[in-house]
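Novice: my questions are about this predicted structure, shown below with the sequence.
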Amino acid sequence: MEGKLYLCPTPIGNLEDITLRVIHTLEACQAVYCEDTRRTGQLLRHLGVAKPLVSCHAHNEAQRGQEIVERVLAGEAIAYASDAGMPGISDPGERLIQRCQAAGAPYEVLPGPSASLTALVASGLPVQEAVFVGFLPRSGKERREWIARLGRQTGSLILYESPLRLSDTAKELAQAWGDRPAVLCRELTKLHQQVLPASLEALGRLYEAQPPKGECVLVVGGRAPAGPATESLEETLLRLLQGGLRAKDAARQASDLLDVPRNVAYARALELKEQLKNQSGSDTLE
């Protein structure tokens, strides 16, 4: 077998989804580097393949990458497999390819299972200009900035999320972007696979008390093209303020979503906040 690094996609649920090329590569290579030796070991035993397994995960990818490059340049055929799906998609692999490119080491990516593409097609949402997001940052400023930036995308958005955080994330996105079409793809290719077309607000309510089970991919419709139906600055600010955001935070999100100057958004947010405060006082008096 030609000396290369072979990135081998593995099943995301159904073991029958592995390709003949991947099986042949695993059989013929000199060693298999993998994200989790236990999980990949189970797959190899299922296939009847016995090969040396070497751990290569997010915390040692840089070190192992150099090792792999040296072995490939020496003429060895090395396979790499992540836990499930396509290496490099929310899994190690990206830096391995960068190492090979920098060193001039040959590599090949084999086609195969991918949760993101399977979910996108299954969602029924537009596939043109689709944006793969993966997991959002967990919290803080970085998460807010990601959400604001992604809110401007017109293509469908593909997100990975923990089932325990799905409801909160759907509510947070609905508050930032407004209610949008959203499709939950759960346990793809497995026995209890589910594709649930809904909206962000509906998914937030549905799983508020009881989270879904299994691995989840959330596909969300992109921002509507500019036109008469596009939400105005005032409508966006009102929605965000009524959702509990401070005027400063509402102005920042509205500015990012609608591409208006932040000082203009902030000035209008303060006016609207005062109006809401006065309106609340009037309702109380009545």
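Specialist: Everything's here; your move.
Novice: when you work out contacts or count neighbours from here on, use the C-alpha atoms and nothing else.
Specialist: Fine.
Novice: quickly note the distance from Leu120 to Cys8.
Specialist: Going from Leu120 to Cys8 by C-alpha to C-alpha, to the nearest Å gives 21 Å.
Novice: just Gln101 next, same as before
Specialist: 18 Å.
Novice: look at the two and report which has more neighbours.
Specialist: Cys8 (28 against 13; other C-alpha atoms under 10 Å).
Novice: was I right to think that one contacts Ala84?
Specialist: No. Assessed by C-alpha atoms under 8 Å, Cys8 is found out of contact with Ala84, at 9.7 Å.
Novice: any idea how far Glu172 is from Thr236?
Specialist: 14 Å.
Novice: and the comparison structure, right after this:
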Amino acid sequence: MAKQSVQKAPFDTQNAVVSNKGILSVVGTPIGNLSDASPRVIQTLAGADVVLCEDTRVTAKLMSRFDIHVPLERCDDNVIASRTQSVLERLSAGQHIAFVSDAGMPSVSDPGQYLVDAALNAQCKVEVIPGPSAVICALVASGFAMDHFFFEGFLARKASEQLKRLVALAAVPGALVLYESPHRVEATLKNIAEVFPQRQVALVRELTKVHEEVVRAMAPQLAQSIAQRENLRGECVIVIAPPSEQECAQVQADLMMAGNSTTLQEAIEQGLLEGQSKSMLAKTLSKQFDIPRSEAYDRIVQYNQNLQ
């Protein structure tokens, strides 16, 4: 799993002359266990004129495993934009081009999206050959409810930026799925524990491999447990359980408070200046700011005391 950082080069698909003779096959490949390659994946790769891939050395192992002899060409983050025009020209000439990432489904936190977008804009035929996905596998392995989920991919490396993003993700009413490297997972789990201390978190590691592991606990306990381990290996997927109904309600209340142009203190001051009684003002503030009436009343009393 590698974070996509494609610098998109301008490409004029409107002036590209492309027929539907060729086809671009976007192929999902195993995320660890090569035996997970489906017959259709093998058939598609074997029938292609060329296979575009992130790392020819990685894809060569898959091709060798199934005795497939098709030319491989590098098409990773750094070159995919610059090679798109030649790919479209080859599709126009009737070639069958397969595209794979090192593991999993292309375009999902991996290269591919830019090429697929350009091919569709140029009216090329595109097909998806499904394969394993670390996102879905990790969700299932976590055991958390997944009626709704949000895939974040890799967080920023800087701790302050991570925390800011995690706070924003707290408003998502579903499970959260993150990718992380084994070298940074300890620090990331520590930040997750700070933002989500009341949620369960699962660390899913080495998916589909011999040493596949799922460690699940409350966020602070999981962070502490992983911090005590040494030489953690394998690509990691972190799954944060969905928020409870109580947490969802609190997040919504916080968002309403943040989006209200008038602060609670300003509303108290205005109400008292208008001569409203404390009880009536507390009732009004309770509805306006979605807080208990008793809390609103206490804030009014506190405001009065501060004036004395």
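Specialist: Yep, that arrived. Everything quoted here is computed from the prediction, not taken from an experiment.
Novice: count the neighbours of Phe151 of the second structure for me.
Specialist: Residues near Phe151 of the second structure, counting by other C-alpha under 10 Å: 15.
Novice: and if you look at Gly22 of the second structure?
Specialist: 20.
Novice: what helices or strands is the host helix or strand of Ser116 of the first structure leaning on?
Specialist: For Ser116 of the first structure, the host element (DSSP states H and E) is helix 115-123. Contact partners of helix 115-123 of the first structure among helices and strands, from 3 or more C-alpha pairs under 8 Å, 6 or more residues apart in numbering; DSSP states H and E: strand 157-161, strand 181-186, strand 194-199, strand 216-220.
Novice: which position in the second structure aligns with Glu27 of the first structure?
Specialist: By TM-score structural alignment, Glu27 of the first structure lines up with Ala46 in the second structure.
Novice: that match reaches His69, doesn't it?
Specialist: Yes. Ala46 of the second structure lies in contact with His69 (C-alpha under 8 Å); the separation is 7.0 Å.
Novice: what about the two, which has more around it?
Specialist: For Ala46 of the second structure versus His69, the count of surrounding residues by other C-alpha under 10 Å is larger for Ala46: 18 against 15.
Novice: the residue nearest to the more buried one when sequence neighbours are not counted: how many residues sit nearby?
Specialist: Leaving aside its sequence neighbours, Ala46 of the second structure sits nearest to Ile68 (C-alpha to C-alpha, 6 or more residues apart in numbering; 5.5 Å). Other residues lying near Ile68 of the second structure total 15 when counted by other C-alpha under 10 Å.
Novice: tell me what the biggest helix by length in the first structure is packed against?
Specialist: In the first structure, taking DSSP state H as the definition, the longest helix is helix 262-285. When contacts are defined as 3+ C-alpha pairs under 8 Å, 6+ apart, helix 262-285 of the first structure packs onto helix 233-242, helix 247-258.
Novice: OK, contacts around the residue nearest to the spatial centre of the first structure?
Specialist: In the first structure, the residue lying closest to the centroid (C-alpha atoms, centre = their mean) is Gly134, at 1.6 Å. The neighbourhood of Gly134 of the first structure, defined by C-alpha atoms under 8 Å, 6 or more residues apart in numbering, consists of 89-90, 158-161.
Novice: recalculate using a threshold of 10 Å.
Specialist: For Gly134 of the first structure, the contact set (C-alpha atoms under 10 Å, 6 or more residues apart in numbering) comprises 89-91, 116, 157-161, 217-218.
Novice: which residue lines up with it in the second structure?
Specialist: In the second structure, Gly134 of the first structure lands on Gly153 (TM-score structural alignment).
Novice: mean per-residue distance, the helix or strand encompassing its match to the first structure?
Specialist: Gly153 of the second structure belongs to strand 149-154 when assigned by DSSP H and E. In the superposition against the first structure, strand 149-154 of the second structure averages 0.9 Å from its aligned positions (mean C-alpha distance after the TM-score superposition for the first structure).
Novice: from Gln210 of the first structure, how far out is the closest residue to Pro212 of the first structure other than its chain neighbours?
Specialist: With C-alpha to C-alpha, 6+ apart as the criterion, Pro212 of the first structure has its nearest non-adjacent residue at 5.5 Å, and that residue is Pro163. In this view, Pro163 of the first structure and Gln210 of the first structure are 10 Å apart by C-alpha to C-alpha.
Novice: okay, those two: which has more neighbours?
Specialist: The neighbour count for Pro163 of the first structure versus Gln210, taken as other C-alpha under 10 Å, is higher for Pro163 (19 against 11).
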